[in-house]
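Trainee: below are the sequence and a predicted model; questions follow.
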Amino acid sequence: MRRVLFTDDHDAFRQMVRDFVAKEIVPHYADWEQAGRMPREVFAKLGALGILGMAIPEEYGGSGQNDYRYNVILQEEAARALVTLSTVRTQLDVILPYFLEYANEEQRERWFPGLADGTLLTAIAMTEPGTGSDLAGIRTNAVRDGDHYVLNGAKTFITGGLLADLVIVVARTSTDPDNRRAGLSLLVVEDGMPGFTRGRVLNKMGMKVQDTVELSFDDVRVPVANRLGDEGAAFGYMGHNLSQERMTVAVGSVAQAKAALDTTIEYTKERKAFGKPVASFQNTKFELAAIATEIEAAQMMVDRAVLELVDGELSGADAAKAKLFATEVQARAVDRCLQLFGGYGYMMEYPIARMYTDARVARIYAGTNEVMKVIIAKSLGL
């Protein structure tokens, strides 16, 4: 079906990204998976092309194009090439909006040029060992001491935390017994601050090219000048960006499902069984037809949601619907595609195996799909 999401400017950007991925990402991707991270110099190359600074105002070295559709193209072109862009998605779609929305002028001058040119890498530290989707239960605390906060606590499952120069830490700066959501603040911890340490790199089943680590904070003195926004207002800030975060997962899920379908069609046309191409069997045709139909439905749903997000009209419930449906479609599509590879699908030398393990986390992060159902149910008055 015809997509009406993109303009000529988007199409030109897509070609630039496609060329970059083919030249700078694909040839090295297997090595990066082994290393567990994408090298810093690749972020700098992305910055030099202007890709990382699209949404950053021109006066700080960006392009001033705060249009989420450019972020969509990045994901689609990476998926098309059967790779990911490591933590770029997290930095642009999840973390940068906090800086854009809540950084004051001094912070913008200090951080935005480095964010735009790829020399400052970021992470956001929300999740704790005992706190996942229940952000109101955060225990990491920060006590005001003059012009600093003294930060203590631990975070886990932090994407990009290994290389991050700036880590937005969600910490409790006050307690209100009658309102668990009150009293959370956003503090930007900088690499090298005494007491800030990075723990072990977690060994994940998938998403190997982006590092995921544990972080700890032991009496870290964070300047008040590094607080984003108002003290105690972080819960509302996090809720403000959740729709885009969930759309980011939905967009990636559809793009990766489509890539799985394309590579499976190609494989089944070449692979022979009983003297015939696997694609010639009725079961293969029916499976691929069903997968293609589901992906098309998910694509149309996600495209509509993206347009509403760009227009500032996407509701939290609709973002939850898109994330729920797209990730479930991805799971079914990749699983059925892997089946058509037979035993080879279980071998990591084939991209479908990596796509299978990468897909599993999509139903967990940015809020589990069970949480998505709760949000949707509430919108129905239930």
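Mentor: Happy to help now that I have it.
Trainee: C-alpha from now on. contacts and neighbour counts both.
Mentor: Will do.
Trainee: if I look at Gly361, how far off is Gly252?
Mentor: If you look again at residue 361, you'll see it is Val, not Gly. Distance of Val361 to Gly252, computed by CA to CA, to the nearest Å: 12 Å.
Trainee: whoops, Leu242 was the one
Mentor: As judged by CA to CA, Leu242 and Gly252 stand 16 Å apart.
Trainee: next structured bit after the helix or strand hosting Leu186?
Mentor: Leu186 belongs to strand 184-190 when assigned by DSSP states H and E. Past strand 184-190, further along toward the C-terminus, the next helix or strand under DSSP H and E is strand 196-201.
Trainee: in that following strand, what's buried?
Mentor: Buried residues in strand 196-201, defined by neighbour count with 16 or more other CA atoms under 10 Å: Phe196, Thr197, Arg198, Val201.
Trainee: show me what that strand is packed up against.
Mentor: If you count contacts as 3 or more CA pairs under 8 Å, 6 or more residues apart in numbering; DSSP states H and E, strand 196-201 packs onto strand 212-223.
Trainee: buried residues of stretch 101-120, list them for me.
Mentor: The neighbour-count criterion (16+ other CA under 10 Å) identifies 102-104, 108, 111-120 as the buried residues of stretch 101-120.
Trainee: any chance of those in JSON lines, plus distance to Thr131 and secondary structure?
Mentor: Compiled in JSON lines, those are given as follows (distance: CA to CA, whole Å; DSSP: H, G, I helix; E, B strand; the rest coil):
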{"residue": "Tyr102", "distance to Thr131": "24", "secondary structure": "helix"}
{"residue": "Ala103", "distance to Thr131": "26", "secondary structure": "coil"}
{"residue": "Asn104", "distance to Thr131": "29", "secondary structure": "coil"}
{"residue": "Arg108", "distance to Thr131": "31", "secondary structure": "helix"}
{"residue": "Trp111", "distance to Thr131": "29", "secondary structure": "helix"}
{"residue": "Phe112", "distance to Thr131": "31", "secondary structure": "helix"}
{"residue": "Pro113", "distance to Thr131": "33", "secondary structure": "helix"}
{"residue": "Gly114", "distance to Thr131": "31", "secondary structure": "helix"}
{"residue": "Leu115", "distance to Thr131": "29", "secondary structure": "helix"}
{"residue": "Ala116", "distance to Thr131": "32", "secondary structure": "helix"}
{"residue": "Asp117", "distance to Thr131": "34", "secondary structure": "helix"}
{"residue": "Gly118", "distance to Thr131": "31", "secondary structure": "coil"}
{"residue": "Thr119", "distance to Thr131": "31", "secondary structure": "coil"}
{"residue": "Leu120", "distance to Thr131": "28", "secondary structure": "coil"}
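Trainee: okay, now the one to match up with it:
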Amino acid sequence: MATDLQDPGTDHHAPAAQSAAEHVESFAETALKLGGKSDDEARRTGAIDTADDQVEQLFAAQYQTVNSPAHRAVWDRSVPTDEFLSTPPKTPAEVQKVMDDSIAVVSRHKQAGTLLNDEGKTREEVLQELAGVGYWGLLVGKEFGGSDCSFSSFAAFLARMATLDGTIAGLASIHGCIGAVDPVKTFGNADQKQRFLPGLADGSRLSAFALTEPCAGSDLTALRTTAVLDGDSYVVNGEKLFISNVVPGRTIGLVCLVDDKPAVLVVDLPAEENEQFQLKKYGIHALARLYNRGIVFNNFRVPQENLLKPVKGDGLTIAYHGLNLGRVSLCANAAGTMRQMMADMIPWAHFRVTYSEPIAHRELVQRRLGEMAGLIVGCDALVAWCSDLLDRGYRGEMECIIAKIFGSESMKHAAIELYMKTHGGRSFLHGHAFGDNVHDFLAPCIYEGEGEMLGMAFFKSLVKRHGKTYFEPVGKALAAAGIQRPNPLNPAHALKLAPVAMPYLKWLIGRKLMRGSKPNLPGMPSELRGHAEYACEKLTATALEIDGAMQKFQLKLADRQCRMAELSGRCQDLITMLATSMYAARQENEVVRVSADLLCQKLRQKLDGRRPSNQYFKQVTGLGAQVSAGAFPGLEEICGQEILQKYAPPAQ
């Protein structure tokens, strides 16, 4: 996977964090202080913003957020449509064999009923069989015993694996994306890579990432776990919570405070619990088929040489880097899981008879299958687009947030509104995939970042350069002049503000006078072209909407979470529409194209506040009828669940 990380030749063993004397306020910290927030809140938020800036600096300028397709789609004079096209991954034969062999392992155990142990967790024997065929080394370089798989191929494969088992697909993401593999591969020195990557590749050291604490979730500045250097090792004390894939003997990336700054230690956990290392076990509904536990460290020693030292930034920099991979993987998992739901809905719809007619012939069920198809294609499109961007070297922060939110919200909607309602009361029987997995279907809305919080992070990334360029100078000038309520008709105010306000006025007038032009789109079916043109037009217009909110609320915008979330959601929907329509236009399967068209219609109804038309209902139910006849691609390897509480068919 190409990351195009910049290495200016800095010593990897030199301290990366700034001292207090070197502290430079970030945009967020400055804005919050000018807006009247407390020094503590401004400092904490600024630390997160600074970590984000440091991640940016890991990437070449052309691949940073301000040059990303999502950012440019709003702020450029025209949408860079060519950057919304994804290149289908080319998977080498030897990598494809690892994937096919892994599918074979899971399929065999699923059919035999041997995936789970007595605790209802994925059996260790299954994980080791997967290790034997190379499953855990897909994202590790060949020199360390892995497959060096591109992320595009990996993400598409996770969607395929999730059609069989979402937990095993999720474990690959935990291990390779947010677990120890990405931190060591990206930030480790030569010795660390040699010591850790071979075991991570061959599955002898499965991994996790220990970031969350009882008091530190979205506020990562509240970390309390500490590591104090004592001789040639760090002594760790503290507690972690909600850590997935943790059992004794695993390897974790541990985020903790070293010299009061966030840092990451690579930790090989002992084979058994002891006085220094304890697992905190609790009942948890979500991710029920893997081990999710807390970890308590009491004077636990970790070798000094296990500390990861990024060229720029600190432990938060390392944590944020892998999250984007995990967010795309989550969307891929959602695509596969919804295919699994669809594969369960089809036989049930043909079996279940009401009023002498199979419900597969009923419009409501057909609409549900049609809408499910659209959600799956939307996830497929975002996975293909985002993973391709990451392979090409983009940071992909904004794009990966879109994929995570769309994937998680789609799966939630599909599970509750489409899957559960079609199966009715049988959804709640023991052994039914809905009742047994409902928390797993909902958990992605929280994991990898709660959706609305991530939506505001998307908005912050979207407005950051515009605010720093045009609004921050005005705010500083007002603060310096002691002006709390500026009045442009007051000559004294106008004189103070003129030098800093002129660049903004020039931008604003130029944007308002800007004439719209047709986007440069490739050959597309007319329906999909119409959606792409609509998305481009609305995205370009969004710049003035966002600027208007920044004008209205100014330095208080950070407190207007509802408005930020709404504007963020509109941008996300438009970008999803553009990515989906351009993805589907390059697909040969007509059912996929129709599914994308109907998803885009649904998004336009939402954006325009319009009711569905009769034509839409005719199209979506027609698609549902095709899906119920087996026309949707990607269901071939799915073992559908047995129909529960069968009854004898009525006499003819």
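Mentor: Structure received. Computed from a prediction, not measured in an experiment: that's the story for all the values here.
Trainee: still on that earlier bit, more neighbours: Leu242 and Gly252 of the first structure, which one.
Mentor: Ranked by neighbour count (other CA atoms under 10 Å), Leu242 of the first structure and Gly252 place Gly252 first, with 26 against 17.
Trainee: how about that one, what's its partner in the second structure?
Mentor: If you follow Gly252 of the first structure across to the second structure using TM-score structural alignment, you land on Asn333.
Trainee: ok, now how distant is that match from Phe154 of the second structure?
Mentor: When distance is defined by CA to CA, Asn333 of the second structure is 11 Å away from Phe154 of the second structure.
Trainee: equivalent analysis for Gly170 of the second structure, please.
Mentor: Remark: distance between Gly170 of the second structure and Phe154 of the second structure (CA to CA) = 12 Å.
Trainee: also Arg72 of the second structure?
Mentor: Relative to Phe154 of the second structure, Arg72 of the second structure is positioned 27 Å away (criterion: CA to CA).
Trainee: also Ala457 of the second structure?
Mentor: When Ala457 of the second structure is compared with Phe154 of the second structure (using CA to CA), they lie 26 Å apart.
Trainee: those two: which is more packed in?
Mentor: Legend: neighbour count by other CA under 10 Å for Ala457 of the second structure and Phe154, higher for Phe154 (25 against 18).
Trainee: the aligned partner of the more buried one in the first structure: which element?
Mentor: With TM-score structural alignment as the criterion, Phe154 of the second structure lines up with Asn71 in the first structure. Secondary-structure element containing Asn71 of the first structure, defined by DSSP H and E: helix 68-80.
Trainee: again with Asn152 of the first structure
Mentor: With DSSP H and E as criterion, Asn152 of the first structure is part of strand 148-159.
Trainee: just Met582 of the second structure next, same as before
Mentor: With the criterion set as DSSP H and E, the secondary-structure element containing Met582 of the second structure is helix 561-585.
Trainee: and if you look at Gly336 of the second structure?
Mentor: Counting by DSSP H and E, the element that carries Gly336 of the second structure is helix 315-351.
Trainee: what about the very next helix or strand once past that helix, how far off from the first structure?
Mentor: Tracing the chain C-terminally past helix 315-351 of the second structure and defining elements by DSSP H and E, one meets strand 353-354 next. Relative to the matching residues in the first structure, strand 353-354 of the second structure has an average distance of 2.2 Å after the fit, by mean CA distance after the TM-score superposition for the first structure.
Trainee: hmm, who's touching strand 353-354 of the second structure?
Mentor: Strand 353-354 of the second structure is touched from outside by Ile359, with contacts defined as CA atoms under 8 Å, 6 or more residues apart in numbering.
Trainee: so where is that strand in the first structure?
Mentor: On the basis of TM-score structural alignment, strand 353-354 of the second structure is assigned to residues 272-273 in the first structure.
Trainee: and that stretch, how far out from the chain's middle?
Mentor: In terms of CA atoms, centre = their mean, to the nearest Å, the centre of stretch 272-273 of the first structure is found 38 Å from the chain centre.
Trainee: do the same with stretch 296-309 of the first structure
Mentor: Taking the mean C-alpha point of stretch 296-309 of the first structure and that of its whole chain, the gap between them comes to 17 Å (CA atoms, centre = their mean).
Trainee: give the aligned range of it in the second structure.
Mentor: Going by TM-score structural alignment, stretch 296-309 of the first structure lines up with residues 377-390 of the second structure.
Trainee: still on that earlier bit, in the second structure, which residue range corresponds to the following helix or strand past the helix holding Asn71 of the first structure?
Mentor: Sequence-wise, the next helix or strand downstream of helix 68-80 of the first structure (DSSP H and E) is helix 88-89. Helix 88-89 of the first structure corresponds to residues 172-173 of the second structure when matched by TM-score structural alignment.
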